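**Student:** sequence and computational prediction follow.
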Amino acid sequence: MLHDPPKTGTSERSSETTRLQTGALLIIAFAVVLFLLVQARFVLISLATAIILFSLTSDVINFIARQRIGPFRVPNTLASIAAMVLIAAALLTLTSILLAQINTVLVTTLSYAERAPSAVASLFAWLGEDSELAILNALRSVNVSNYLRGAASQASGVTQATVLIILFVGFLFAERIWFETKLLSLVGDKAQAERVGKIIQSIIHRVNYYLLVKTVISAITGAMIFVLAQAFGLELATSLGIITFVLNFIPNIGSIVATALIALVAHVEIGDSTTTLAVFSIAGVIQFVNGSIIDPMLMGRALRLSSFGIILSLAFWGAVWGIPGMFLSVPIMVMLLVVCSHVPNLRPFAVLLSREGLPESEKMLDQPIERDLFGQDSKRD
């Protein structure tokens, strides 16, 4: 009996067509998501910040709820309200301080506008007189007032974002008590819902720990830069300390910008190359010790992210959301690392995102639930 030969060519063409269609759909989906991320950036940045602040206060709420006033225990509702009031007060205070320092920097920059080009151009005197003159002419052609107006208009949006973040956090607190019920209804399986809840708790714990360590290191670095600026008699010592504190939340690039900024201010104010070099060197040593030695030592292996992955995340979210995206890049990367660690098909991405190729294991999944940032048992009654 004769048999028809298998139609391998047709099946191969069909499989290739399916792969092309899948690839095209993925590209279209990525383009649509990217478009939505850019167009709704203000709301999404505020929402992402609110979620991070909400997760950051989860341990605070549990800590307050465990406290006792005599024989009485603080109700969870009262603890949530207290945490909400603390968040609102802290955000409004930080916003007012930041806007005041931005205003100080802008006003001072206007007073430096005339002598700054000459001071900066003098840094390139070693290239020759012609090069120094060309750089001086280029700097003088820059309209500083336009840039300052743009910076002032962006700074005014900080207050609006703060109010929106407070509203988002308030609604998240209102939904907090129903989260486990919603998660169970969404997943449908109790065991799977508990596993998803543990993954979420792991994300919250690791992001909180990252922010806690980063805040402490950034505060110490900012204080040391303030002392350094004061020692050299710089007019913007307070502003430089606060700006250094804020910039250090941007991985890698923030510390470089902060170091270059204090050196530039020192050169414009003092005008002596030797002093500028001394300020630059001391600030560089401070940033290196705090950022490259103390910071990784405190972070521990659980948060040892790939340096190349951090740069990619920084570049992507910086391009999509600008400077706020740079601040959020590492928390987003931590979230992706934890999620990819517990999804079998995505675990290779977790290996790439981790520094030593050792992402979180299933055994580590239970650890964040046992203790909070205050070192106390989160399950204790």
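**Tutor:** Thanks, I have it.
**Student:** going forward, measure contacts between C-alpha atoms and count neighbours the same way
**Tutor:** Noted.
**Student:** what sits against residue 210?
**Tutor:** Remark: with contacts taken as C-alpha atoms under 8 Å, 6 or more residues apart in numbering, residue 210 is in contact with 299, 303, 331.
**Student:** which single one of those is nearest to residue 28?
**Tutor:** Set against residue 28, the nearest of the contacts of residue 210 by C-alpha to C-alpha is residue 331 (26.5 Å).
**Student:** ok, then the element right after the helix or strand encompassing that closest one?
**Tutor:** If you go by DSSP states H and E, residue 331 is part of helix 307-341. The helix or strand immediately downstream of helix 307-341 is helix 347-353, counting by DSSP H and E.
**Student:** got the buried residues for that following helix?
**Tutor:** 347, 349-353 (16 or more other C-alpha atoms under 10 Å).
**Student:** please compare the first structure with the one that follows:
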Amino acid sequence: MTEPRNLAPLWILAFAALVWVLQSAATVIAPVAGAFFVVALAWPLQSRLQRFLPKLAALAMVVCIIAFAFLAFAFITSWGFGRVVRSTVADIGRFQLLYGQLVAWLEGHGVEVGGLWTEHFNAGSILRMLQGVTLRLNTMFSFWVVVIVYVLLGLLDTETVGRNARKALSPKAAAVLIDGSALTAAKLRHYMLVRTLMSLATGLMVWVLATAFGLRFAAEWGAIAFALNYIPFIGPFVATLLPTLYALAQFGSPQSALLIFAGLNVIQFIIGSYIEPRVAGYALAITPFVVLFSVFFWSFIWGVFGAFIGVPITIAILTYCAQSPSTRWVAELLGSPTSSSKEQPK
């Protein structure tokens, strides 16, 4: 019989194999994960509409609402990034000149900028980064079309899967699967509601701050902050860094840029560190380390989409772990409250 301590290499190999499979089959698995996430959000609406509409009519209405939400989000994000990128391209010479002045100012104040930093972090690299973000947003459109097709099939089969689970599994296993799925879906809906409200608040406050300072593209910066706030940690950091760099180019003053940077960070701190944890409640009762690890791990696996869906996947895993006494310790260790297993889905 293999001793427990000798199982560690096997667990490491299994984890490495899982990562390889998730990366290699990303074009297949990632849309399915996105579809499960959307189905969890949309099923209550589908269920309510089916009470007074034919199933297919209710499904068509829900899919139209989902498609409209995707298109609206894509339009807002592309509009914000597109306007800023076009302006940056038009003024690239001025940005490069101001970057050189910034390097001279930093070195004049005792901050040495190394050759590697100067070579790679310049106006050209910033421009390429912005263009890369815009390109990724465009390519993700086809990805979400595939997701909507999976969502269509998932909403059709949700009730059937539940009935089949009760027939194929033992009562205890079926209860864990069905109750865990219902509770996970409730938590994900709560998570997205909180994230959307906080993103709207962040975008609005960024717009107000940019307008107050006279920063160009104030509305666009608000739209960018709204979109990026859906990605914890990384999104707010980028949404703070980009307007700061643009402010440096517009005003030509490091002091003004630092003042805007400080104001943006105050907004992110108040909303992200004070308001959101109190509003989120049990749905986000996981440690900040686990949240950050989820974002970086799933972004490594699936890129931008992985960064977006990393925290929901972690919420789902911890919720399922909390359903069984043998795995409840995982949920408790990583910050999910033990009472989560007793909470009723909303």
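**Tutor:** Yes, it's here. Remember, predicted model here, so these are calculated numbers, not experimental data.
**Student:** what's the closest of the contacts of residue 210 of structure 1 to residue 51 of structure 1?
**Tutor:** residue 331 (10.9 Å).
**Student:** isn't that closest one up against residue 209?
**Tutor:** No: Residue 331 of structure 1 lies out of contact with residue 209 (C-alpha atoms under 8 Å); the separation is 10.4 Å.
**Student:** follow-up on the earlier one: tell me the residues of structure 2 aligned with the helix holding residue 331 of structure 1.
**Tutor:** With TM-score structural alignment applied, helix 307-341 of structure 1 matches the range 288-322 in structure 2.
**Student:** kindly report the same for stretch 38-58 of structure 1.
**Tutor:** Stretch 38-58 of structure 1 maps onto residues 23-43 of structure 2, going by TM-score structural alignment.
**Student:** list the buried residues for that stretch?
**Tutor:** 23, 26, 30-43.
**Student:** cool, and stretch 116-134 of structure 2?
**Tutor:** Neighbour count says stretch 116-134 of structure 2 has 123-124, 126-127, 130-131, 133-134 buried, by 16+ other C-alpha under 10 Å.
**Student:** need those residues in JSON lines with secondary structure and distance to residue 141 of structure 2, can you?
**Tutor:** Putting the buried residues of stretch 116-134 of structure 2 into JSON lines (DSSP: H, G, I helix; E, B strand; the rest coil; distance: C-alpha to C-alpha, whole Å) gives the following:
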{"residue": "123", "secondary structure": "helix", "distance to residue 141 of structure 2": "28"}
{"residue": "124", "secondary structure": "helix", "distance to residue 141 of structure 2": "26"}
{"residue": "126", "secondary structure": "helix", "distance to residue 141 of structure 2": "24"}
{"residue": "127", "secondary structure": "helix", "distance to residue 141 of structure 2": "22"}
{"residue": "130", "secondary structure": "helix", "distance to residue 141 of structure 2": "17"}
{"residue": "131", "secondary structure": "helix", "distance to residue 141 of structure 2": "16"}
{"residue": "133", "secondary structure": "helix", "distance to residue 141 of structure 2": "13"}
{"residue": "134", "secondary structure": "helix", "distance to residue 141 of structure 2": "11"}
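**Student:** nearest to residue 290 of structure 2 among the residues you listed?
**Tutor:** Distances from residue 290 of structure 2 to the buried residues of stretch 116-134 of structure 2, taken by C-alpha to C-alpha, are shortest for residue 133, at 25.6 Å.
**Student:** gap between the closest one and residue 189 of structure 2?
**Tutor:** Using C-alpha to C-alpha, to the nearest Å, residue 133 of structure 2 is found at 27 Å from residue 189 of structure 2.
**Student:** and residue 61 of structure 2, how many neighbours does it have?
**Tutor:** Residues contacting residue 61 of structure 2 under the criterion other C-alpha atoms under 10 Å number 14.
**Student:** count of neighbours near the counterpart of residue 233 of structure 2 in structure 1?
**Tutor:** Correspondence of residue 233 of structure 2 to structure 1, assessed by TM-score structural alignment: residue 252. Applying other C-alpha under 10 Å, we find 16 residues neighbouring residue 252 of structure 1.
**Student:** what is the helix holding residue 331 of structure 1 packed up against?
**Tutor:** Contact here means 3 or more C-alpha pairs under 8 Å, 6 or more residues apart in numbering; DSSP states H and E; on that basis helix 307-341 of structure 1 packs against helix 8-39, helix 41-56, helix 190-231, helix 347-353.
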